[in-house]
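Colleague: Here is a sequence with its predicted model. Questions after.
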Amino acid sequence: MNFIDLFSGAGGLSEGFIKAGFNPIAHVEMDTHACNTLETRLIYHKLKAENKLDHYYNYLNNKTSREKFISVFGDMLLSKSVLNVSIGGKNNDDIFRKIDELSGDKGIDLVIGGPPCQAYSLVGRARDKDGMKNDPRNYLYKEYAKFLKNYDPTVFVFENVIGLITADEGKYFKNMKAYFKRIGYELDYTIQNSADFGVLQKRKRIILIGWRKNSNFNYPKFSKVNKSWKVQDLLTDLKKLKPGEQNHITKYEKASTDYLNKFELRNGVDFVTQHIARPHNERDLEIYKIAVNKWLKKEERLKYPDLPERLKTHKNEKSFVDRYKVVDPNGYSHTMVAHIAKDGHHYIYPDTKQIRSLSVREAARIQSFPDDFYFEGGRSAAFRQIGNAVPPLMAKEIALEISKAL
């Protein structure tokens, strides 16, 4: 079954569907770094199918330049399938034309994707003086719908933040559902927590699924997995890092855990990429140490008013008081968001012997990306792609259930 992925990001949703047996025809994404990541990952899948992954590992180990990697192991069809363009307006005609060239007479069975969520998120609305009411991203679902009208897929999957339900007192969500029905789709939605799919993160999202009227399809029922795993099952095998340590390639320090094996996050080779930590100033490190001790000893979060006066930099002790947050090693991480690209204060590593924020690889693991998934564009770009992504483990289970229902 063939699919196109809209607002693809780094491809977390797509990764799950590919692993469930679906065939990607095209990805549409406006961020250049994310498009490079998508292209790298598509070549990975191509080389894996051809039993030639040693070429991919050579690229990860800097033995092959990106230019050579793309030119030798990519192909024209694959390169054309990642469309680095924003959806909407005059761009759509060009996007349709390119997807038509890629799909030929295959047709599109499925459309997946989730428009940028800032306009719907509770945080975004709280920070905007107009509550994001005038943000054009509120209406990106209409752009999404143009692809449904053009390709008439059997099913579509629309993922977004739960704030979508309450945005503008529920008007946007009501209008969205009515719009999808008007163009010929039955639909239903549930709020799903990624923790129920094996992801070690509390991340609630709307999973809206639509299906063509008169098709024999029902909204899937998703099974919940065993919740005995903990974040520490993700972290113990990785090299200890100092703040700012930038080793592109590191060796695993310990054997794989049951969790990493069960959900296939370790990839079977003896190295890992992008286990790199951002630098921190002395003040932040002192605050991190206080936060870690407070959490590990009492399971209490550090609030800004609790800081010693010498560590405070402003007098506002009522807004964003929970800026510093330690990841819980004995449970599930709090939600990973793209703000981690700007600072690591909300994702402090839970160990007094490693006072720092999460590395890129640790953040990727919390989002359930396998270790052989490489994020292009540098540290900040990688963090942003990870924070914006749909966890691949969750995506795979959704895809498998959709496959059964079809």
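Modeller: Thanks, I have it.
Colleague: From now on I want contacts and neighbour counts done on CA atoms only, so please keep to that.
Modeller: Will do.
Colleague: how many neighbours does residue 194 have?
Modeller: 24 (other Cα atoms under 10 Å).
Colleague: residues in contact with it?
Modeller: Counting by Cα atoms under 8 Å, 6 or more residues apart in numbering, residue 194 makes contact with 200-205, 391, 394.
Colleague: just residue 186 next, same as before
Modeller: 180, 210-213.
Colleague: Drop anything exposed from those residues.
Modeller: For the contacts of residue 186, a burial check counting by 16 or more other Cα atoms under 10 Å picks out 180, 210-212.
Colleague: that older thread, got TSV for the contacts of residue 194, with distance to residue 153 too?
Modeller: Below are the contacts of residue 194 laid out as TSV (distance: Cα to Cα, whole Å):
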residue	distance to residue 153
200	32
201	32
202	31
203	28
204	26
205	23
391	24
394	22
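Colleague: Helices - which of those land there?
Modeller: Per DSSP state H, helices hold the following members of the contacts of residue 194: residue 394.
Colleague: Looking at the contacts of residue 194, spot the one nearest residue 189.
Modeller: residue 205 (10.2 Å; Cα to Cα).
Colleague: Number of residues surrounding the closest one?
Modeller: 18.
Colleague: Also residue 123?
Modeller: 12.
Colleague: Please compare the first structure with the one that follows:
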Amino acid sequence: EDILSMVGQVDVVIGSPPCEAFTGANPRRKPAPLDRLFDDPQGRLVLHYIRLVGDLKPSVFVMENVPALAEGPLREALRNEFARVGYTSVYFNLLRAEDYGTPSHRLRLFISNIRLKPPVSGRRVTVIEAIGDLPPPSSPHDVPNHELVPLSSKKQRRISKLKWGEALIRYAGAEGKIYYNYVRLHPYRPAPTVMGSSRFVHPFEDRLLTVREQARLMGFPDNHVFRGGRDVQFDQVGEAVPPPLARAIASEVKKHLSV
């Protein structure tokens, strides 16, 4: 009611409830898929998003999350929840950010009442194309969020031995799946998926990427400044929808509204 009183009719609702309840990178993810949606406090935020969509009745809604949100019985459960608030046609759109100019791999689910199939941008952008023109973080510069990330001498010695694609840290996610961190990036390929916990090693230097370099891998322009402590800034980058992909989706929504 507050939203409707302030803005009137809502044309589009775009949201991204937290993915922690569903992602395989969470070793504490509930084993039963439906428990993730109905019993996990963060998972239930998806239901609150659906409730808001039902209250606001937009022409278009788009909800972003990890592909595992539609795993097993979850897809049918979500269809039922959207139908309950008046949306009987629901599409589960899987899009890869690297197909739209993002210099990193990222497969994400976009649930909507319209089909989202933006035209792909063609050639993929590599790591070195994304970050190669930035000045060294240790030198004088005016690039925001481009400060050197401190490393212990022991960790620096260990990362100095990493080859392209090798990782310093391996950890188990849900169901024992192995994930990697402190990966030395291959300069001539897109980066792996950027997450809030991601720390990447520079392709040619024995240091971690700065927040700005990691933001470049997500397609953020340099005038997008991140606030808060360094870890908070890394979280803001890694939990975002890459701007090039967001732009492609927005164009599809605009086309639908123009019909």
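Modeller: Great, that's in hand. Predicted, not measured: the structure shown is a model, and the values here were computed from it.
Colleague: Just the ones of the buried ones among the contacts of residue 186 of the first structure in strands?
Modeller: 210-212 (DSSP state E).
Colleague: which residues does the equivalent of residue 275 of the first structure over in the second structure contact?
Modeller: Matched by TM-score structural alignment, residue 275 of the first structure corresponds to residue 146 in the second structure. Contacts for residue 146 of the second structure (Cα under 8 Å, 6+ apart) come out as 137, 210-213.
Colleague: Would you map the strands across the stretch 101-250 of the first structure?
Modeller: Using DSSP state E, counting those that start in this stretch, the strands of the stretch 101-250 of the first structure run over 110-113, 155-161, 185-193, 204-212, 249-251.
Colleague: Tell me which of those strands lies nearest to residue 70 of the first structure.
Modeller: The nearest among the strands of the stretch 101-250 of the first structure, by Cα to Cα, is strand 249-251 at 20.7 Å.
Colleague: mapping the contacts of residue 146 of the second structure onto the first structure, which are still in contact?
Modeller: By both residues aligned by TM-score structural alignment, their matches' Cα atoms under 8 Å, those still in contact after alignment to the first structure are 210-213.
Colleague: quick check, nearest of those to residue 230 of the second structure?
Modeller: Out of those, the member with the shortest distance to residue 230 of the second structure (by Cα to Cα) is residue 211, at 7.5 Å.
Colleague: rewinding a little: okay if I get the kept ones among the contacts of residue 146 of the second structure as a markdown table plus neighbour count and distance to residue 196 of the second structure?
Modeller: Below are these laid out as a markdown table (neighbours: other Cα atoms under 10 Å; distance: Cα to Cα, whole Å):
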| residue | neighbour count | distance to residue 196 of the second structure |
| --- | --- | --- |
| 210 | 23 | 13 |
| 211 | 27 | 11 |
| 212 | 26 | 14 |
| 213 | 24 | 14 |
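Colleague: May I see those residues organised as CSV, with distance to residue 29 of the second structure added?
Modeller: Compiled in CSV, those are given as follows (distance: Cα to Cα, whole Å):
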residue, distance to residue 29 of the second structure
210, 30
211, 28
212, 30
213, 30
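Colleague: Turn these into JSON lines, including secondary structure and distance to residue 16 of the second structure.
Modeller: Below are these laid out as JSON lines (DSSP: H, G, I helix; E, B strand; the rest coil; distance: Cα to Cα, whole Å):
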{"residue": "210", "secondary structure": "coil", "distance to residue 16 of the second structure": "25"}
{"residue": "211", "secondary structure": "helix", "distance to residue 16 of the second structure": "22"}
{"residue": "212", "secondary structure": "helix", "distance to residue 16 of the second structure": "23"}
{"residue": "213", "secondary structure": "helix", "distance to residue 16 of the second structure": "24"}
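Colleague: correct me, but residue 203 of the second structure touches residue 184?
Modeller: Yes: judged on Cα atoms under 8 Å, residue 203 of the second structure makes contact with residue 184 at a distance of 5.7 Å.
Colleague: hmm, back to that, which of the three states applies to the match of residue 275 of the first structure?
Modeller: Using DSSP: H, G, I helix; E, B strand; the rest coil, the structure places residue 146 of the second structure in coil.
Colleague: And it, how far from residue 100 of the second structure?
Modeller: 25 Å (Cα to Cα, to the nearest Å).
Colleague: dump the residue contacts of the equivalent of residue 195 of the second structure over in the first structure.
Modeller: Under the alignment (TM-score structural alignment), residue 195 of the second structure pairs with residue 337 of the first structure. Neighbouring residues of residue 337 of the first structure by Cα under 8 Å, 6+ apart: 384, 386-388.
Colleague: go with 10 Å
Modeller: Applying Cα atoms under 10 Å, 6 or more residues apart in numbering to residue 337 of the first structure gives the contacts 203, 346-347, 363, 367, 383-389.
Colleague: do you know how far the nearest residue to residue 169 of the second structure once chain neighbours are set aside is from residue 151 of the second structure?
Modeller: Among residues not flanking residue 169 of the second structure along the chain, residue 181 sits closest, at 5.0 Å (Cα to Cα, 6 or more residues apart in numbering). As judged by Cα to Cα, residue 181 of the second structure and residue 151 of the second structure stand 14 Å apart.
Colleague: again, but for residue 256 of the second structure
Modeller: Taken as Cα to Cα, the span from residue 256 of the second structure to residue 151 of the second structure is 49 Å.
Colleague: didn't residue 10 of the second structure look like it was pressed against residue 54?
Modeller: No: the pair residue 10 of the second structure / residue 54 is not scored as a contact, 11.4 Å apart, by Cα atoms under 10 Å.
Colleague: okay, the two: which has more neighbours?
Modeller: Neighbour totals were compared for residue 10 of the second structure and residue 54, and residue 54 leads with 17 against 14 (other Cα under 10 Å).
Colleague: What's the match for residue 118 of the second structure in the first structure?
Modeller: Under TM-score structural alignment, residue 118 of the second structure pairs with residue 222 in the first structure.
Colleague: And residue 48 of the second structure, by the same measure?
Modeller: In the first structure, residue 48 of the second structure lands on residue 143 (TM-score structural alignment).
Colleague: now swap in residue 212 of the second structure and tell me
Modeller: Residue 212 of the second structure maps onto residue 361 in the first structure, by TM-score structural alignment.
Colleague: any chance you could map the helices in the stretch 151-259 of the second structure?
Modeller: 153-159, 211-217, 230-238, 243-258 (DSSP state H, counting those that start in this stretch).
Colleague: Report the buried residues of the first one.
Modeller: Applying a neighbour-count criterion of 16+ other Cα under 10 Å, one finds residue 159 buried in helix 153-159 of the second structure.
Colleague: name the helices or strands packed onto it?
Modeller: Packing partners of helix 153-159 of the second structure (3 or more Cα pairs under 10 Å, 6 or more residues apart in numbering; DSSP states H and E): strand 167-172, strand 178-184.
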